[in-house]
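**Student:** no letters, just coordinates:
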């Protein structure tokens, strides 16, 4: 009796397709044996942020999916990435990755020339002493930073509202003056 045993291996293939606004397929990229758990697009629409399980964040160009930057979770964090966020929206300079064990990893991104000199002030503001810092139990710090940012946003909103109110008042005065002028012209 002869028996052949064949080991069947399943290959995990993830396919990402990029379409333009007209619905025309622009590019398709396949990832074999990589567990892509999250995909995000940069605000400019030129970069794709891929979260590859268990702990890799890969930044690729949208046009050809060439990897331009890759970040690995620190070796002492074995927990998979559960969420990523990058920002601020105006100029992406920071990636925050949350892990299933509750760890938060902050990664400052380099400038276009590869330097991080521009980020020194941001690093000081966030209390990050190195390019990569593990932060555990700092929910209070994050809340304080969020409240400070919210306070600044409220002040800007209030100022904008005041300016808009003044502009509306001036516009009303101009319209009233113009209508008065037209009435006088029609009577005279």
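**Tutor:** Looks like it arrived, so ask away. Quick caveat: nothing in here was measured; it's all calculated off a predicted structure.

**Student:** CA atoms for contacts and neighbours, from now on please.
**Tutor:** Will do.

**Student:** tally of neighbours for residue 185?
**Tutor:** 9 (other C-alpha atoms under 10 Å).

**Student:** also this one, for the comparison:
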């Protein structure tokens, strides 16, 4: 027997005052056709919206995990949460002016995330050492429950390397 569910048409991914949309900082997501945030993202999997927190410049997102993100019955797949954290950590570097690619990502899962949940993702740069950036981040419930945490090593690309990648898409 097939199980079907209707998708919410209007998922509220807004956030409170003190944040501005991060779109201008994250044009690379459209250019790179990100499977999470780009035009080919599946509407039943993950929906997200990025913001910049004005007080500290951290990247903050509101994310919804739909039925296409299922792992354990009724809950988000760990890979879907890791993908969101990968994008968040990398994008936190881009927002700060560092075009990067991931070299290492460590994710710890703290609680199961129920499907249909709108959660908050936060990411920031913990440390920088030359071209190496070390961002951290987490996915949180509105009540503060930590669903997952991540840290990573991201390498800043030269503008020439980034342009060469972008040229391949044209």
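**Tutor:** Perfect, I can see it now. Here the structure is a predicted model, which is why all the values come from computation and not from measurement.

**Student:** report the TM-score for the pair.
**Tutor:** The TM-score (TM-score structural alignment, normalised by the length of the second structure) is 0.32; 91 aligned residues with a C-alpha RMSD of 5.0 Å.

**Student:** can you pull out the helices in the second structure?
**Tutor:** 27-31, 78-95, 159-169 (DSSP state H).

**Student:** hmm, I typed the wrong one, I wanted the first structure.
**Tutor:** Under the criterion DSSP H, helices of the first structure are mapped to 120-126, 139-187.

**Student:** for residue 139 of the second structure, find the nearest of the helices of the second structure.
**Tutor:** Closest approach to residue 139 of the second structure among the helices of the second structure is made by helix 78-95 (7.6 Å; C-alpha to C-alpha).

**Student:** give me the buried positions along that closest one.
**Tutor:** Burial within helix 78-95 of the second structure, assessed by neighbour count using 16 or more other C-alpha atoms under 10 Å, is assigned to 78, 80-82, 84-95.

**Student:** against which helices or strands is it packed?
**Tutor:** strand 59-65, strand 100-109, strand 118-129, strand 132-140, strand 146-156 (3 or more C-alpha pairs under 8 Å, 6 or more residues apart in numbering; DSSP states H and E).

**Student:** among the ones you listed, which comes closest to residue 31 of the second structure?
**Tutor:** Among these, strand 100-109 comes nearest to residue 31 of the second structure, with 14.2 Å by C-alpha to C-alpha.

**Student:** could you check the angle helix 159-169 makes with that closest one?
**Tutor:** With axes from the mean of the first three to the mean of the last three C-alpha atoms, to 10 degrees applied, the angle from strand 100-109 of the second structure to helix 159-169 works out at 90 degrees.

**Student:** which parts of strand 100-109 of the second structure are buried?
**Tutor:** The neighbour-count check on strand 100-109 of the second structure (16+ other C-alpha under 10 Å) flags 100-101, 105, 107, 109 as buried.

**Student:** closest to residue 132 of the second structure out of these?
**Tutor:** For these, the nearest to residue 132 of the second structure is residue 100 (8.9 Å; C-alpha to C-alpha).

**Student:** how close does the closest one sit to residue 63 of the second structure?
**Tutor:** Remark: distance between residue 100 of the second structure and residue 63 of the second structure (C-alpha to C-alpha, to the nearest Å) = 22 Å.

**Student:** mind checking the helices of the second structure for the one nearest to residue 128 of the second structure?
**Tutor:** The nearest among these, by C-alpha to C-alpha, is helix 78-95 at 10.0 Å.

**Student:** just want the angle from the closest one to strand 118-129.
**Tutor:** Going by the same axes, to 10 degrees, helix 78-95 of the second structure makes 50 degrees with strand 118-129.

**Student:** between strand 59-65 and helix 78-95 of the second structure, find me the angle.
**Tutor:** 160 degrees.

**Student:** next, the angle from helix 78-95 of the second structure to strand 146-156.
**Tutor:** Calculated by the same axes, to 10 degrees, helix 78-95 of the second structure forms an angle of 50 degrees with strand 146-156.
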